[in-house]
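>>> sequence and predicted structure are below.
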Amino acid sequence: MKYLSMCIVLLFLSSCKTETENLLTNKDDYNKYLASSPSKTTSKYFELWNNKILPDSSQLMSFGIVGGEYNRYFQNTGDIQYLKKAEQVLEKAVNIAAIGQASYYRALARNYISQHRFREAAQLADSARTIKSGVDQTMGLMFDVNMELGNYDVAQKYLDSLKNMNDFAYLIRLSKWNDHKGDLDTTIRFMEKAKEKAEDAKDKGLRLWAYTNLADYYGHAGRIEDSYQHYLKALALDPGNAYAKKGIAWIVFSHEKKADEAMRILDSVTKNYKAPDYYLLKAEIADFMGDDLKSLSNFDTYFKMVRNPAYGDMYNAYNVSLYLDRTDQFDKALKLSRKEVGNRPTPESYSLLAYSHFKKGDKEKALEIVQKHIEGKTFEPAVLVYAAEIYKATGHVEKAQAIKTELFEAVYELGPSSTKSISKL
């Protein structure tokens, strides 16, 4: 009996130790950022330039400044209306510009990228390229667009044309390229160099970009403490930064399994920040908590938001995944995944198309898509989950098992609920 009691005590202590080892976050680190007030969506600077824009206005500088401010408001609030307002202003600037037209082409292209209008963005980037002004910025944009369109060979050529290890813009793209290739160590090394450049320049925007992206990469590499610290660095610069708070919420949820605390963080964010995908994460956390009512409520909020036509194709991929994994609307999934492949023919889009065919019962078509468009072309865990299931169902057991082994190392990225689905592969 003493032996049994001792075993129970040791088991309890071991459990407590493991739980403590997983705890990296501290409420005191981030609580001060959770009570942030709504972001300002006007200023004397904005009003000054906005008032110069009249129905027949041709004041080009006004359009550029106002468009930039609208984009900043979108970044700070997640409210799609500001991205669309920026689009309207920049389209007018493109139409009237005689001097500096390339810069307006690039700005509008980036706006289109944010809206997932990648083919239109590519056309604008090509128009900027013909003007021969701001050549490096245009080459960088061409790289970005071609990566989004899955034209990886073309993207690499543009990247090679930019080579400059002292340039922040080149380093972040070189980092993205190595992430695409699955070389995470090299990805992080170049992103750390980019961070140093941003800090040396004392540029707030570049530092925020570097901190949050590096935090993401650290998370992928299992360096959770480093990830956490860089999200905090971002919040120290910008206390209202929703993305950094979302990153901390993910660490709290996926690494520490503190679903209630993760939900508390996200609830504070969604009071003022309006991006639909935040409600999907809240629904996932509610599922993990076993709170069906809260999960359904957050899904309902998401679907109500994305019905807004202003979002266009921005949430196609999310919607396909929900049709496949949540609502079993396989016909809708197949139709929308075909559209998404047309918009953005990447391995990620093809994985949705393959899994849609799979769910519709066409296993051979699904396998054909995986072999042609996914196999050896991506290292994204969410894509590999679908591929492994298709491999297993079509008798390619060894390939499925190889992916399964990789996926167990990616549970942090996929979320704690993924363990069960991976085990079934």
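Received, thanks.
>>> please count neighbours and contacts with C-alpha atoms only from this point.
Noted.
>>> what helix or strand is the closest residue to Val145 other than its chain neighbours on?
Once flanking residues are discounted, Val145 sits nearest to Ala122: 5.9 Å by C-alpha to C-alpha, 6 or more residues apart in numbering. Under the criterion of DSSP states H and E, Ala122 resides in helix 118-131.
>>> what's that helix in contact with?
Defining contact as C-alpha atoms under 8 Å, 6 or more residues apart in numbering, one finds that helix 118-131 is touched by 101-103, 105-106, 108-110, 112-113, 135, 138-139, 141-142, 145-146, 148-149, 343-344.
>>> stretch 319-331 now?
332-334, 336-337, 352, 355-356, 359-360.
>>> nearest to Asn272, out of the residues you listed: which one, please.
Taking C-alpha to C-alpha as the measure, Asn272 lies nearest Leu336 of the contacts of stretch 319-331, at 30.2 Å.
>>> verify the stated contact: the closest one with Asn316.
Yes - Leu336 lies in contact with Asn316 (C-alpha atoms under 8 Å); the separation is 6.8 Å.
>>> pasting the second one now:
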Amino acid sequence: MRQIITVIAILFTLASCQTENKPIVSATFIDSLLSHYSDTAMHIASATETQFWKNRIDPANPGLVNEIKYASGLVNHFQLTGNIEHLLMADSILHAADMAFNQKEAGPKLAMVRNSILQHRFKEADSLLQQAKVIGIKNYESASMGFDVAFELGHYGLAEFGLKKMAGQTDYGYHFRKAKLAHYKGELDTAIASMHRASELAAGNIYLKQVALSNEADLHLHNGDGQQANDLYVQSIRLQAVDLHSITQLGWIALQHDKNDSLAEKIFRFVQSKTKAPDVLFKLAQVAEARGDSLQQKKWANEFVSIVTTTAYGNMYNKYLLDLYTGILHEPAKAEAIAARELLNRTTPQTYAWYVWALHCNNNAAAAEKVYQQQVSGKPLEGLELYWMGKYMQAQNKGFTAKQFFKAAYKNRYDLGPSMVNDLNKALAE
């Protein structure tokens, strides 16, 4: 009987290995997607809509509707093209409208809240939201945007309170936010189910459907399920091919799971040709990392840094910068400065973990330990922070605690760069 059980166990292990090694991303699908991809119609539609509202603005007689619609069009164009200047211009338009009405209208402020969140200016978003509430806004806006701001600031109790106030089993926004909160709590099954429900409730709105599908895919990726994530990204792309996030994520699965760096690079370079957003430069650095090409990795890393450290991007890419400065670029003092600056923007277990890691890398051991004990220990973390805290514990010869962090990080391995995953595998094999 024991021999039968042993044979079954071996067969199960072999089957698992074969499943694990089987490529997920279809090169045929990617070839077809890239060869037939066209974003011309969407660019024209976006530009036409934006220009329409711009033309309706009368500088001599400032209004609200045209200005807010124009700003919204600029934000949509930013999301389509990755051109940060469109987002900054939207800010300028909204600020002018706000001042034209002596800051007594809620509309411009609510739009500025959304833009501030996009730009990771979370305390500014909170201030604007409070001003809008004083003026008077709808209960749903107060609850939903209250959740968004509180969640980003790390005020999770307030976020949950806002979520309860907007509770509605047939509301897209409620289920979308419920998924975010569940993910933070580590309740991935609940998060996935809620995001799936949001995708069902999107009905005929392709944009909302794609946002929910790609976020559901991201959650599956956080859960280590590359196949399910791939299927959802493909489903989103089939709805509307102009979904650069999902396309990029297919490249990431190709790199991390399939070990197909050529296909990953092909996808990332295609995305690079379609957007001005700098994110893909970071991905190209990770392709070089997977290849062990440190010179090329540094080239892409420095190009990324030169863009995202300009004033236009503010704090939008601090996490990426911290990764690079404590990694391939070896500039721990800059990492510490960025982590400290991020804490002025938001104080969450994640951002405190960034600070611990940066302090450790910059040889500020006592400060790192104090922050860890007070702000990080026992708190929910995501893949990158779990890995960093594992390395932090490893450096202190706390092997058992380090391994617990590494085990948790392995479940989130798609959040980690290629060399981190390799390091994680070695640590867990010891």
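Structure's in. What do you need? Model, not experiment: these values are computed from the prediction.
>>> could you get me the TM-score between them?
The TM-score (TM-score structural alignment, normalised by the length of structure 1) is 0.90; 409 aligned residues with a C-alpha RMSD of 2.3 Å.
>>> ok, back up a step: what range in structure 2 does the helix holding Ala122 of structure 1 sit on?
Aligning helix 118-131 of structure 1 against structure 2 (TM-score structural alignment) gives residues 122-135.
>>> next, the mean deviation of that stretch compared to structure 1.
Its aligned residues in structure 1 lie a mean 1.2 Å from stretch 122-135 of structure 2 after superposition (mean C-alpha distance after the TM-score superposition for structure 1).
>>> pull out the buried residues from that stretch.
Neighbour-count burial for stretch 122-135 of structure 2 flags 122-126, 128-133 (criterion: 16 or more other C-alpha atoms under 10 Å).
>>> turn these into a markdown table, columns for distance to Ile5 of structure 2.
Listed next are the buried residues of stretch 122-135 of structure 2 as a markdown table, based on distance: C-alpha to C-alpha, whole Å:
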| residue | distance to Ile5 of structure 2 |
| --- | --- |
| Phe122 | 56 |
| Lys123 | 58 |
| Glu124 | 61 |
| Ala125 | 59 |
| Asp126 | 59 |
| Leu128 | 64 |
| Leu129 | 62 |
| Gln130 | 63 |
| Gln131 | 67 |
| Ala132 | 66 |
| Lys133 | 65 |
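>>> tell me the buried residues in the helix ranked longest in structure 1?
The helix spanning the most residues in structure 1, taking DSSP state H as the definition, is helix 2-22. Neighbour counts using 16+ other C-alpha under 10 Å place no residue of helix 2-22 of structure 1 among the buried ones.
>>> stretch 187-202 of structure 1 now?
187-188, 190-195, 197-198.
>>> narrow these to those in helices?
Among the buried residues of stretch 187-202 of structure 1, the ones falling in helices (DSSP H) are 187-188, 190-195, 197-198.
>>> residue in structure 2 paired with Thr25 of structure 1?
Aligned partner of Thr25 of structure 1 by TM-score structural alignment: Val25.
>>> distance of Ala234 of structure 1 relative to Leu353 of structure 1?
Relative to Leu353 of structure 1, Ala234 of structure 1 is positioned 36 Å away (C-alpha to C-alpha, to the nearest Å).
>>> equivalent analysis for Ser103 of structure 1, please.
Where Leu353 of structure 1 is concerned, Ser103 of structure 1 sits at a distance of 36 Å (C-alpha to C-alpha).
>>> what's the answer for Ala242 of structure 1, then?
Counting by C-alpha to C-alpha, the gap from Ala242 of structure 1 to Leu353 of structure 1 is 31 Å.
>>> Lys163 of structure 1 now?
Per C-alpha to C-alpha, Lys163 of structure 1 is found 36 Å from Leu353 of structure 1.
>>> looking at the two, which one has more neighbours?
Leu353 (26 against 13; other C-alpha atoms under 10 Å).
>>> leaving out the residues flanking it, which one is nearest to the aligned residue in structure 2 for that one?
Using TM-score structural alignment, the partner of Leu353 of structure 1 in structure 2 is Tyr355. The shortest distance from Tyr355 of structure 2 to any non-neighbouring residue, by C-alpha to C-alpha, 6+ apart, is to Ala339 (4.9 Å).
>>> Gln256 of structure 2 maps to what in structure 1?
Under TM-score structural alignment, Gln256 of structure 2 pairs with Ser254 in structure 1.
>>> that match touches Ser418, doesn't it?
No - with contact defined as C-alpha under 8 Å, Ser254 of structure 1 and Ser418 do not form a contacting pair (10.2 Å).
>>> now do the contacts for the alignment partner in structure 1 of Met195 of structure 2.
Using TM-score structural alignment as the criterion, Met195 of structure 2 maps onto Met191 of structure 1. Contact analysis of Met191 of structure 1 by C-alpha under 8 Å, 6+ apart lists 171-172, 175, 210, 213-214.
>>> distance of His36 of structure 2 relative to Gly73 of structure 2?
His36 of structure 2 sits 26 Å away from Gly73 of structure 2, going by C-alpha to C-alpha.
>>> those two: who's more crowded?
Applying other C-alpha under 10 Å to His36 of structure 2 and Gly73 shows that Gly73 carries more neighbours, namely 24 against 9.
>>> ok, that one touching Ala45?
No - with contact defined as C-alpha under 8 Å, Gly73 of structure 2 does not count as touching Ala45 (10.3 Å).
>>> in stretch 322-335 of structure 1, what counts as buried?
322-324, 329-330, 333-334.
>>> what range in structure 2 does that stretch sit on?
Using TM-score structural alignment, the match for stretch 322-335 of structure 1 in structure 2 runs over residues 324-337.
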